[in-house]
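In: sequence and predicted structure, then a few things I'm wondering about:
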Amino acid sequence: MDHEVSQRRVGTNGIELDVHEAGRPGDPVVLLLHGFPECAYSWRHQMGPLADAGYHVLAPDQRGYAGSDAPDTVEAYHVDHLAGDLLGLLDDAGAAQATVVGHDWGALVAWDMARMFPERINALVAVSVPYTPWPAPPTAVLEHIYGDDFFYILYFQDVGPPEAELETDVRASLHHILWSASGENFPRSGVERLPAIGTGFLDVVTAPDDTAVLPGWLTAADLDVYVQAFEHSGFFGPISWYRNLDANYTATEHLSADRMIMPSCFIAGSNDLVIHGRPERLASMEANVPDLRRSVILDGIGHWTQQEDPDGFNEALLGFLADLADLDDASARR
């Protein structure tokens, strides 16, 4: 079966989002949350298979991205607003609950939503970013770790310089970022330790200068989609998600991980620098997430998990969902 992916504009939480949709309304909802610097297109290999498996799939271009509304204040990208947008999408779909699948920043929002609104999430799949609670405000932790050295999240805190750097040549910026964090660039995808003063984000990524030279998982047409999205939106909105890390921490630190009562799954690539060489991150997730059913590591895959290995990713995702459906069926027969 080949389900068509459609796109519609949805009013939610005071703004409008472009939402990519597949499957039948009324079927169980799967909400796909993209990361940075991506958009809903990053789920292009998942929407059809999920719809074929009997799910109503919603993949929004989230607040600040692509053609969705992009408020012009940093505060508008606080997790309260990001989560509110998504609750509105569920309400629009008539869904009391959804399975939430989040990659990169989408995973961070999914973990926060699981503590903020556990009653709206019946299952959670985090991709690339495990649940690792901060011991203090994030920028303070990062400043302690990096000192006078460059780190992109700290660089992103100031409005202006990151936008100017990345918007100078959007195609080159996206090409270099996407290439640098790809599994096939490993191990050279590591961030070099350079002084913070005078260093930009693109100084610490490694990629061919020629934007026509692409990693195997990314076609020229794929890159065109991302370029068009960011030429439309710019980078202020997407980077402002990072500028709310401390405010998000303050707003959610009182919410215990014990609230995450839903079955959870983690999927990542072995060459993803978010977890590679950092076993403490996976250990923290295993210790803190109450009902972690699966942790799947895809060999040789980098940060763009579901795009780099769609077959392996879909097998892990659909297997997790099928197990949950089997358990639900067994419970219903009792």
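Out: Happy to help now that I have it. Numbering: from 1, shown residues only.
In: drop to CA atoms for contacts and neighbour counts, all remaining ones
Out: OK.
In: what segments of this structure are helices?
Out: Assigned by DSSP state H, the chain shows helices spanning 47-52, 79-92, 105-116, 138-146, 152-155, 161-167, 170-180, 220-233, 236-242, 245-252, 279-288, 305-308, 310-333.
In: show residues contacting the second one.
Out: Right, the one you point to is helix 79-92. With Cα atoms under 8 Å, 6 or more residues apart in numbering as the contact definition, helix 79-92 has outside contacts at 10-13, 15, 62-63, 96-98, 109, 112-113, 120, 244, 248.
In: this is the other structure I want to compare:
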Amino acid sequence: MSVTKTSPTTNTDASLLADHEVESTYRSVNNVQLHIVTAGDPDAPLVILLHGHPDFWYGWRDQISPLVEAGFRVVVPDQRGCNLSEAPDGVDAYRLSELSADVCELIHSEGQESAHVIGHDFGGFVAWNVALRQPSIVDRLGILNVPHPTVYRDTLKSSPQQIARSWYVWFYQVPKLPEWMLRRNGMDNMVASLEVTSNSGTFDEETIERYRAAWQHTGVHPRINWYRGFRRSGSPSRNTVTQPTLICWGTEDIALLPSMAEKSVDYCENGQLRMFPNASHWVHHEREEVTEELLRHLSQNSLS
């Protein structure tokens, strides 16, 4: 395994947060070393927060303290290939089966048999897959702005509008060109992917510089391999999610049709959908109510 690192001028570990109870550490799971940010009582109910692209652990900064204050243990990994985590070589290392196995072993590394799992964007695809592939390991599932994998696959087959919105998935399959496009001009295209997909003001300049620093650690190649690995990933053996599931969705997501959120609930035995008008793909940054909904959803289990 190899990791390509430069020396960013901004730290991208838990020191980004003023809360000194939040810590950075490293955990070896599934043959890869992951940087994780932890907070809360190690014996409290466990919550795993999974970021997407082009995010890193810091994307959950607004949810960590509220979850801890509500009595949860919070673990937020930089997923493989991102920020301070190890970046294995090869596309196959980024199949959903591998990303899901990372999460399962991370839960076990906490001395737990199961956890609540919450995912946004690509982290949502990982969360769906963990729940479908290893249902006993997920207590409650939280999904932010990403559809059930079957819904996404079926919609791509039937909706020209969604095919157009998913143009980047196809672009990332091209060798070398995506890496060149995203690296050039100080990763300005990566910054643009944050700004174009969010409402104005969601990412200020200080935050953007922190993202630039995170991207410098492993570069863009492993992140693009997420999408190449996604195309090579097999489907889980089951379609129906048995765990209580909350889906939160910003209706102004420019990449994903909101109709997929409604269809995704149909694949959940016990699913709830909360739509947030005028919120973007980055709904958990733009609406405090998302954190409140997640707390309500997770606390139902901890009180039972």
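Out: That came through fine. Bear in mind that the values here come from a model prediction, so they are computed numbers and not experimental data.
In: can you list the helices of the first structure in JSON lines and add distance to Val125 of the first structure and mean neighbour count?
Out: Conversion of the helices of the first structure to JSON lines gives the following (distance: least, Cα to Cα, whole Å; neighbours: other Cα atoms under 10 Å):
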{"stretch": "helix 47-52", "distance to Val125 of the first structure": "14", "mean neighbour count": "21"}
{"stretch": "helix 79-92", "distance to Val125 of the first structure": "16", "mean neighbour count": "18"}
{"stretch": "helix 105-116", "distance to Val125 of the first structure": "8", "mean neighbour count": "24"}
{"stretch": "helix 138-146", "distance to Val125 of the first structure": "23", "mean neighbour count": "14"}
{"stretch": "helix 152-155", "distance to Val125 of the first structure": "24", "mean neighbour count": "17"}
{"stretch": "helix 161-167", "distance to Val125 of the first structure": "30", "mean neighbour count": "16"}
{"stretch": "helix 170-180", "distance to Val125 of the first structure": "22", "mean neighbour count": "22"}
{"stretch": "helix 220-233", "distance to Val125 of the first structure": "24", "mean neighbour count": "16"}
{"stretch": "helix 236-242", "distance to Val125 of the first structure": "20", "mean neighbour count": "23"}
{"stretch": "helix 245-252", "distance to Val125 of the first structure": "20", "mean neighbour count": "16"}
{"stretch": "helix 279-288", "distance to Val125 of the first structure": "13", "mean neighbour count": "15"}
{"stretch": "helix 305-308", "distance to Val125 of the first structure": "12", "mean neighbour count": "24"}
{"stretch": "helix 310-333", "distance to Val125 of the first structure": "8", "mean neighbour count": "14"}
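In: still on that earlier bit, from the contacts of helix 79-92 of the first structure, which land in strands?
Out: Among those, DSSP state E puts Val10, Gly11, Thr12, Ile15, Ala98 in strands.
In: out of those residues, which are buried?
Out: Among these, those scoring as buried are Val10, Thr12, Ala98 (criterion: 16 or more other Cα atoms under 10 Å).
In: any idea what Val265 of the second structure aligns with in the first structure?
Out: Taking TM-score structural alignment, Val265 of the second structure has Glu286 as its aligned residue in the first structure.
In: if I pick the nearest residue to that match once chain neighbours are set aside, what's in contact with it?
Out: Closest residue to Glu286 of the first structure apart from its sequence neighbours, by Cα to Cα, 6 or more residues apart in numbering: Leu292 at 6.9 Å. By Cα under 8 Å, 6+ apart, the contact set of Leu292 of the first structure is Pro263, Ser264, Cys265, Phe266, Glu286.
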